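[1] the amino acid sequence is not available; the structure is as follows:
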């Protein structure tokens, strides 16, 4: 059930909010082997007397975002006892709107990866196939929504960490423009790139949560009578997995059959330039941002966090990344980012397109053991770089983007997502566009026939006190 439908039933007196929450708790217990949650809260977090658009709606939250009285571990051992003293500002907005926070979700350690594997909480599993990843770094958040644990989850997106797992799990994920939602109260990676974002089962639910978190009116669908033109760049249709290619082609055909024009808009050079500065931004900001968070959350030293990192891939990234970017290099990257944002906006304006359209991820969900490399069109390619190949452009430039599930691959049966993105601050336009197109392309199939995941002690959800 979507959050929008649940609210309608609660308002009409056909659904008791407490019984609804208890039913979803039973669901979480039934699918605990999929390991979406780090913690199922024994006492749900809510604000007494709060009434609003999310009243009675259960929400789960990525384990890097602060909830008062609950640990924010960011999936790393040194922060296992990092109990938040107050809500992150965006959590405060949720509970003031009546939302009930029921759990925290598994994530890739310190948000530095695309599979959500970590040594502290184990491997979250894809609801469509427990032998495959749910994506990252907000993998547990996307998995929880697809599994039916909660209709809404809050993830965080630096380079695709909301949109990519949403695509791999067959749900909707939205990355807003930077600053659209209240900031702070989360374990950071790159303040220039980090933003929280909702994951849900429908565009209507995304718009509902967006209105709460942004403090704005709920976005309505665009006028279907208005001619619609979408752009497609060569970089985003090159070297795709066969399943992704097939589903994307079918999606384009459905759009065109319904009067949507799709025209070429070459931004390949901008994608390449953005890729060149992507990690300069991250490593030019990560150390200072992490240290500031730690200083304001109990004074845990950064060296202690680094010494206890559990994942080899994360430890390697931190060893090579921290201290590798000078202030001058970071300033140059920021200037290049500004120029790229302007160039992207101009390209879309000249072409007269409403948004860019592309597969959110070039591949379907990789296997659990494919941390380092996967086979793509007959050759081995790096897993992380491939998973973020498309989505990282928006993360680097701070573009709003929304991923919609559009069908399952004919070979694998796994979900495929398409992303719509537009220039910075175009969030209302993008959400209205997604709401207009969703009836044409949104695939509402869910993994209702869940395959039991293998029993494993690290794959059980934990209860926190």
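    Yes, it's here. All values derive from a computational prediction rather than experimental measurement.
[2] C-alpha only now, for contacts and for neighbours.
    Fine.
[3] can you give me the helices for this protein?
    3-11, 17-30, 89-96, 139-147, 163-169, 203-214, 242-257, 268-295, 302-307, 312-321, 327-351, 383-387, 392-397, 427-441 (DSSP state H).
[4] will you turn those helices into a markdown table that also has mean neighbour count?
    As requested, those are exported to a markdown table (neighbours: other Cα atoms under 10 Å):
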| stretch | mean neighbour count |
| --- | --- |
| helix 3-11 | 17 |
| helix 17-30 | 16 |
| helix 89-96 | 22 |
| helix 139-147 | 34 |
| helix 163-169 | 35 |
| helix 203-214 | 22 |
| helix 242-257 | 18 |
| helix 268-295 | 18 |
| helix 302-307 | 14 |
| helix 312-321 | 14 |
| helix 327-351 | 15 |
| helix 383-387 | 20 |
| helix 392-397 | 26 |
| helix 427-441 | 20 |
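[5] another structure for you, compare them:
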């Protein structure tokens, strides 16, 4: 279920956009309660599919013409209800269509509905007080990751080749790592956020979760109005940095083995592998969180006062605690961000073109660990899942999460991080690695 395969079928007239949508409709129906959907909009989707078929017949097919997609339930579409993963009282009917959806529409994509998400995009596990937790198809009993939980699950299930998510501290990358799909967090400002639910306006970005790097970059090229390439090219010889510090000391033995295999593979391909002490990045998780939660508390201030009981207890507690963060702490966190951005340029990107870090410490944590967990226990799990993703959010760097190994318990993924504007370079390397890994899997081996 890749975009390239779908377009090939359509271009060879082996199927139509309407027939493809009927296939997806059947898969969603077969999945039943396992389908991570919040709202289905088949009537409008079939209208889009018929329009896509007409456009193809007239020679006016866009780059995603007829490709069926669905997205995180946080993007406005004129006339449709947006739920935000929240209590029904928070739902509203949108008057305008989010710019990202409008760009996908113009490219000919077919949007059949909204996907589940963490409440107001707050929470890296995928647990939702109001709507439950989507089932992770890649890790039995594992959390799906959040907050773009439904997007990761829908791609992993093969319901869609790509789905939009949002990332403030890891909300694209974490569910991608948990479900073994590709997640692409672009540079801030590359993709418009107009019509997308705000959480932290200085850290929010919109990007795709996808079945492959090729799928992700095709979607990102549309979202960015062509500012990123839709096709790959050989990455050339790169300086690639790996960490050797406290930042990654908590990762599992099998993740260490996967990273070691990856380093060996990259050296064999002619790249220069640089090992850096990036332990200072671990200290950025707290200022990143202070900024995010302070801005979120500002976004929700009026509604939290008017309808506190409509929030789930964990989200309500976090927002109420954030209301007590002094302005001085928020401003200091923003100062730290500027200092860290300068340091990253001077210390990391002076020595390396791209950085490779674990996506998670291991495979997705088990959902059972959340049962009965409270307060400090939940905070510990959240910190463990976001510790490796928050630094890039604070620094405003583009990152792609890529599965690199399959264990008996689930997938292991890495993050490929670059300087602002390095999306094409990141995707080129990721696509090269993905192709090499698929060749290994075809031969019956796995690097890990």
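    That came in fine, so what should we check first? Please read all numbers here as calculations on a predicted model, not as lab measurements.
[6] re earlier: between the helices of structure 1, which one is nearest to residue 154 of structure 1?
    Within these, the stretch nearest residue 154 of structure 1 is helix 139-147; the backing value is 6.7 Å (Cα to Cα).
[7] tell me which of the helices of structure 1 sits nearest to residue 107 of structure 1.
    Of all the helices of structure 1, helix 139-147 comes closest under Cα to Cα, at 5.8 Å.
[8] mind listing what residue 235 of structure 1 touches?
    267, 268, 271 (Cα atoms under 8 Å, 6 or more residues apart in numbering).
[9] one more time with 10 Å, if that's ok
    266, 267, 268, 269, 271, 272, 358, 389, 390 (Cα atoms under 10 Å, 6 or more residues apart in numbering).
[10] could you measure from the spatially most central residue of structure 2 over to residue 72 of structure 2?
    For structure 2, the residue nearest the mean C-alpha position is residue 172 (1.7 Å; Cα atoms, centre = their mean). The gap separating residue 172 of structure 2 from residue 72 of structure 2 is 10 Å, by Cα to Cα, to the nearest Å.
[11] now residue 257 of structure 2
    For residue 257 of structure 2 relative to residue 72 of structure 2 (Cα to Cα), the value is 34 Å.
[12] one more: residue 320 of structure 2?
    Relative to residue 72 of structure 2, and taking Cα to Cα, residue 320 of structure 2 is found at 25 Å.
[13] residue 194 of structure 1 maps to what in structure 2?
    Matched by TM-score structural alignment, residue 194 of structure 1 corresponds to residue 204 in structure 2.
[14] contact partners for the corresponding residue of structure 1 for the residue nearest to the centre of structure 2?
    Residue 172 of structure 2 maps onto residue 162 in structure 1, with residues paired by TM-score structural alignment. Applying Cα under 10 Å, 6+ apart to residue 162 of structure 1 gives the contacts 135-139, 141-142, 153-156, 172-175, 195-199, 391, 401-403.
[15] which residue range of structure 1 does stretch 414-423 of structure 2 align onto?
    The aligned range for stretch 414-423 of structure 2 is 418-427, by TM-score structural alignment.
[16] hang on, the earlier thing: run a quick neighbour tally on the closest residue to the match of residue 194 of structure 1 other than its chain neighbours.
    Among residues not flanking residue 204 of structure 2 along the chain, residue 168 sits closest, at 4.6 Å (Cα to Cα, 6 or more residues apart in numbering). Neighbours of residue 168 of structure 2 under the rule other Cα atoms under 10 Å: 29.
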